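1. mind folding the following:
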Amino acid sequence: MKTSFLRIFAILMILIGICALLYPIVGNYLANRDRSEAIDQYNKEMKHMTKKERDKNIELAERYNQAIYDRQQGNGSQIPIDYNGFLANQNVMGTIDIPALKISALPFYHGTSYKTLDKGLGHFEPSSIPIGGKNTRSVITGHSGMKNQVLFSEVRNLKEGDIFFINILGEKLAYEIESFEEVLPSEVDRVAIEKGKDMVTLLTCTPPGINTYRLLVNGHRIPYNEAVKKKVVRRNLLSYQVIVLASLSFCLVLFIILWLLYRHYRKQIATENKKLVRRYRKKLNRLVKVIKLLFVGLLIAMVGVLCYAIYGFTQMQQNAEFGEINVGEQQELYTYNADKILKGNYDERQIRSVNVADYSEALGSFQKNVNEWGIGRLVIPSVSIDIPILSGLSNTNLLNGAASYRQDQELGKDNYVLMSHNLVGASALLTAIDQLKKGDKMYATDFKTIYTFEVTDNKVIKETDVDVIKKTPSEQLTLLRCEGDIGTKYRRLVQGKLTKEVLVKEATNQELDQVRVTKNSQSDGTMIPDNPITYKSQFGMNLASSILSDPVQTVVPLFLLLLFPIIILGLLR
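-> Take a look at the predicted model:
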């Protein structure tokens, strides 16, 4: 009786756990079903809309968009704009398709009220109505991280060059993603119309669940025929839904097979044929042993995965070790800097918050990125920092080394500013600069000259203290990173004054060793000839970042597989 009760209780707990895993999937399905009904109604209304009604709505939208543009330019009239007059008798304003996320006909509605965003996407009223045309920028908003709906939760996985479509008034408009930005909720001017452009911006909260910032996914209009020819790359193949359903399906199929075998063996054992009973009793015992071995094997595999993830995590705690750099007998490597600096992207708007998964991905392209954008090397012996200096503020640069802040800055002259992302809990990049003391040495080279700086200041500042990045009459080095976790408004600032400079061609071996450069042979412009990130390390880092950034996707299948033989053994007893 006690055993039966425990078995029932265990099965009940397992069913509750499975229901909890399926809740987000079922909730999203029901929400999509409700939206499908709204879309069907919208399509019917579009089908029966007369040309006169359509032209009237287009005219109203154009007047509205012109008024929005004029108002943003500071010369708009104060006459109220009839926003709700556009498609006034319809619930849905339009729909959006994002092929890379397998989103099709996701409706967006008038306004961004709580009630509107709870059922789908919303059109930001102070922005253009998305009918296209010059001097327009429509903003479509949606939630991220909701328990029962996906909506815009996966737009952060998109990449520059991906396509999305706006379907409105029977027209299909194509937009190509050109940039990502993270802004504060108060920075409404960051979605202002850009003169002469036809743009749509997808807006959502970030990071999901914290919602400190707003993620802007900016797209510009391209010809529809050109858009449909572009190759679609799926950005959400390993979504929560895929992981959970695949794991449950595998367990269910295996359960059915083992259960049928068990029932067959039990049926044969129940016969009066003693020879047959002995044979199938042995088979039943072997089946139980196989299930026990399956449990042990899965347990070992799970421990192995976790150990490998720990190994990957330790690899992420340190900067990539890329050895000495050959600058060439005549410092040929320096001659490549000018072109890299000229091509660098120094737009601060592209900087966004990152997580360990982003860092792991960036390390995967470390060699390529450094060879493409590397213009120097920064070494701070007292805190074991040895990272490349990279031109431009791309997020990949900020995750692979110290990124140069301005195009016109020059190492050894006025204020040379370097930045990097901060990874809480890791010791990579510029994380350790908070340990620097006054007088500590910092060495930097542009492959022509070796500069020595002495730390003069180390403090925490607010992100609004922009004077520290301005040009100065004295030669100094400025290092900046975030101070604190995602969403922080504080920055760690380290500044050092220039105390010495020596040309590479005149440097002693000791001075060359300080920045780990050699000048043994002619350089072809390659900073790192061999990839310092091995496949083993990269796989471990990817595994660790997956567990840390989204533990459900990794732990759920392992947990279900581990739980499966326990359930079977409990039922077979």
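2. make it CA atoms for all contacts and neighbour counts henceforth
-> Fine.
3. end-to-end on stretch 118-138?
-> With C-alpha to C-alpha, to the nearest Å as the measure, stretch 118-138 spans 20 Å from end to end.
4. swap in stretch 391-407?
-> By C-alpha to C-alpha, the extent of stretch 391-407 from end to end equals 8 Å.
5. mind giving me the packing neighbours of the strand or helix carrying residue 286?
-> Counting by DSSP states H and E, the element that carries residue 286 is helix 274-316. On a contact count with 3 or more C-alpha pairs under 8 Å, 6 or more residues apart in numbering; DSSP states H and E, helix 274-316 meets helix 240-269, helix 535-549, helix 551-572.
6. show me what counts as buried in the first one.
-> With burial defined by 16 or more other C-alpha atoms under 10 Å, the residues of helix 240-269 counted as buried are 240-241, 243-244, 247-248, 251, 255, 258, 262, 265, 268-269.
7. how far off helix 535-549 does the helix holding residue 286 point, in degrees?
-> Note on geometry: by axes from the mean of the first three to the mean of the last three C-alpha atoms, to 10 degrees, helix 274-316 and helix 535-549 are set 90 degrees apart in direction.
8. how many degrees apart are helix 274-316 and helix 551-572 in direction?
-> 160 degrees.
9. this protein: helices as residue ranges?
-> 2-48, 51-72, 114-119, 224-229, 240-269, 274-316, 337-343, 356-364, 366-373, 395-400, 509-515, 535-549, 551-572 (DSSP state H).
10. using CSV, lay out the ones you listed together with distance to residue 384.
-> Below are the helices of the chain laid out as CSV (distance: least, C-alpha to C-alpha, whole Å):
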stretch, distance to residue 384
helix 2-48, 44
helix 51-72, 50
helix 114-119, 48
helix 224-229, 48
helix 240-269, 39
helix 274-316, 15
helix 337-343, 25
helix 356-364, 18
helix 366-373, 19
helix 395-400, 16
helix 509-515, 12
helix 535-549, 20
helix 551-572, 31
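11. stretch 484-494: end-to-end distance?
-> Stretch 484-494 stretches 16 Å from its first residue to its last (C-alpha to C-alpha).
12. residues making contact with that stretch?
-> 207, 212-213, 353-354, 422, 424, 433-434, 455-463, 478-483 (C-alpha atoms under 8 Å, 6 or more residues apart in numbering).
13. return the residues in contact with residue 309.
-> Residue 309 makes contacts with 540, 541, 543, 544, 547, as judged by C-alpha under 8 Å, 6+ apart.
14. how about this one, so we can line them up?
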Amino acid sequence: MKQTKKTHKLLIILLFIIGAGFICYPIIKNTVTIINIKEQEITETKVFPQAVSENEKIELPTAESYLTASKEDINDAVGQLSIPSVKIETPLFAGLHNQELLYGAGLMYPERSIEKDNIVVLGHHLGISDLLLGNLTKVSLHDKIHLRLLDKTYQYTIIEKKQVHEEDIEVLANTPSPQLTLITCDEPTITDQRIVVTAKLEEEKSAKQSLSTVKAAEQKNKQELVRKSFIKYSLRPILLVLAVVTFGSWCIWRYV
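-> You can find the predicted model right below:
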């Protein structure tokens, strides 16, 4: 009788742990994503590419996307996108290519001129707000955006933020005056809604620091965001789940 009761307890604990494992899947996915973004070394070109391959149909990133990503399929970045008010700091690539969008944002029309055109930048919303363009949903009017392209940095001021349907291509059209258009999904899932942020060009910022110093500061900011994301979205949830599983298993063994 005692042996049967012990077996039942072990079975209940096993089912409890399996259930906790299913709950842990989003945590595991976040951990894989964060570690891959942290470990992936993004190099940067010194010359803007003369030819850029065609834009790809953008796919929703998954944990498998990061596990199977190949460094050989990732071209050099052409700059950096920064929005200090919401802690966005991400590499900028020429064109929209799924492998590169796992690690940064992409220029939809790399042939357009910053001084004259509408520069359209797309990036993923991973559900990990501090990475890629996840925090774009939190920007406010008049926030500043810094876009560095090769060795030049441009400053923009946000003048509009709206949500549109994915088929609303009007936001992609060129404009008579220079502006920046940032686009990401409204949620980190398959969705037909997009967050669109429009900013006007204010100035080309003069270099007060050397380019190497600027890049070092950008890299430091990125690593700090990744570290905080790991603590918030991976370490804390994992410790919480372990504590719940341990306490729950003890309660089952003690009282059931």
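15. re earlier: restricted to strands, list the contacts of stretch 484-494 of the first structure.
-> Those of the contacts of stretch 484-494 of the first structure mapping onto strands are 213, 455-462, 478-482, per DSSP state E.
16. nearest to residue 414 of the first structure, of the residues you listed?
-> Minimum distance to residue 414 of the first structure across those is 10.3 Å, recorded for residue 478 (C-alpha to C-alpha).
17. what's the closest one aligned with over in the second structure?
-> Applying TM-score structural alignment, one finds that residue 478 of the first structure aligns to residue 181 in the second structure.
18. from what I can see that match touches residue 114, true?
-> No: if you go by C-alpha atoms under 8 Å, residue 181 of the second structure and residue 114 don't touch, sitting 11.5 Å apart.
19. which one of the two is surrounded by more residues?
-> More crowded of residue 181 of the second structure and residue 114, by other C-alpha atoms under 10 Å: residue 181, with 21 against 18.
20. look up how far residue 92 of the second structure lies from the more buried one.
-> For residue 181 of the second structure relative to residue 92 of the second structure (C-alpha to C-alpha), the value is 14 Å.
21. same question for residue 52 of the second structure.
-> Taking C-alpha to C-alpha, one finds residue 52 of the second structure at 14 Å from residue 92 of the second structure.
22. more neighbours: these two, which one.
-> residue 92 (28 against 14).
23. correct me if wrong: residue 410 of the first structure contacts residue 416.
-> Yes: the pair residue 410 of the first structure and residue 416 qualifies as a contact (C-alpha under 8 Å) at a distance of 6.3 Å.
24. re the thing from before, so which of the helices and strands packed on helix 274-316 of the first structure is nearest residue 33 of the first structure?
-> Among those, helix 240-269 comes nearest to residue 33 of the first structure, with 16.4 Å by C-alpha to C-alpha.
25. now do the closest one and helix 551-572, the angle between them.
-> 10 degrees.
26. so which bit of the second structure is helix 240-269 of the first structure matched to?
-> By TM-score structural alignment, helix 240-269 of the first structure lines up with nothing in the second structure.
27. what about that helix, distance to the chain center?
-> Here helix 240-269 of the first structure is found 36 Å from its chain centre; the criterion is C-alpha atoms, centre = their mean, to the nearest Å.
28. run the angle between that helix and helix 2-48 for me.
-> Using the same axes, to 10 degrees: helix 240-269 of the first structure against helix 2-48 is 140 degrees.
29. check which helices and strands helix 240-269 of the first structure sits against.
-> helix 2-48, helix 274-316, helix 551-572.
30. mind putting the ones you listed in a markdown table, distance to residue 399 of the first structure included?
-> Output for these, formatted as a markdown table (distance: least, C-alpha to C-alpha, whole Å):
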| stretch | distance to residue 399 of the first structure |
| --- | --- |
| helix 2-48 | 33 |
| helix 274-316 | 11 |
| helix 551-572 | 22 |
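31. between the ones you listed, which gets nearest to residue 227 of the first structure?
-> Among these, helix 2-48 comes nearest to residue 227 of the first structure, with 22.9 Å by C-alpha to C-alpha.
32. and for residue 94 of the first structure, the neighbour number?
-> Counted with other C-alpha under 10 Å, residue 94 of the first structure comes out at 27.
33. what does residue 146 of the second structure correspond to in the first structure?
-> By TM-score structural alignment, residue 146 of the second structure lines up with residue 443.
34. residues contacting its match?
-> 378, 379, 380, 450, 451, 452, 453, 514, 515.
35. for residue 121 of the second structure, see how far away the residue positioned nearest the centre of the second structure is.
-> The second structure has residue 132 as the residue nearest its centroid, 2.3 Å off, counting by C-alpha atoms, centre = their mean. Distance, residue 132 of the second structure to residue 121 of the second structure, by C-alpha to C-alpha: 12 Å.
36. quick check: neighbours shared by these two?
-> Joint contacts of residue 132 of the second structure and residue 121 (C-alpha under 8 Å, 6+ apart) are residue 105.
37. in JSON lines, list the helices and strands packed on helix 274-316 of the first structure along with distance to residue 179 of the first structure.
-> Below are those laid out as JSON lines (distance: least, C-alpha to C-alpha, whole Å):
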{"stretch": "helix 240-269", "distance to residue 179 of the first structure": "26"}
{"stretch": "helix 535-549", "distance to residue 179 of the first structure": "23"}
{"stretch": "helix 551-572", "distance to residue 179 of the first structure": "28"}
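38. of these, which is nearest residue 367 of the first structure?
-> helix 535-549 (12.5 Å).
39. who does that closest one touch, helix- and strand-wise?
-> Taking 3+ C-alpha pairs under 8 Å, 6+ apart as the contact cut, helix 535-549 of the first structure packs with helix 274-316, helix 356-364, helix 551-572.
40. the same query, at a cut-off of 7 Å, please.
-> When contacts are defined as 3 or more C-alpha pairs under 7 Å, 6 or more residues apart in numbering; DSSP states H and E, helix 535-549 of the first structure sits against helix 274-316, helix 356-364.
41. which among the contacts of stretch 484-494 of the first structure end up buried?
-> Here, 16+ other C-alpha under 10 Å leaves 207, 212-213, 353-354, 422, 433-434, 455-456, 458, 461, 478-483 buried among the contacts of stretch 484-494 of the first structure.
42. deepest of the helices of the first structure, which one?
-> helix 395-400 (a mean of 25; mean count of other C-alpha atoms under 10 Å).
43. what range in the second structure matches it?
-> Against the second structure, helix 395-400 of the first structure falls on residues 98-103 (TM-score structural alignment).
44. can you list contacts of the matching stretch?
-> 37, 56, 58, 59, 61, 69, 73, 74, 123, 124 (C-alpha atoms under 7 Å, 6 or more residues apart in numbering).
45. thanks a lot, see you next time.
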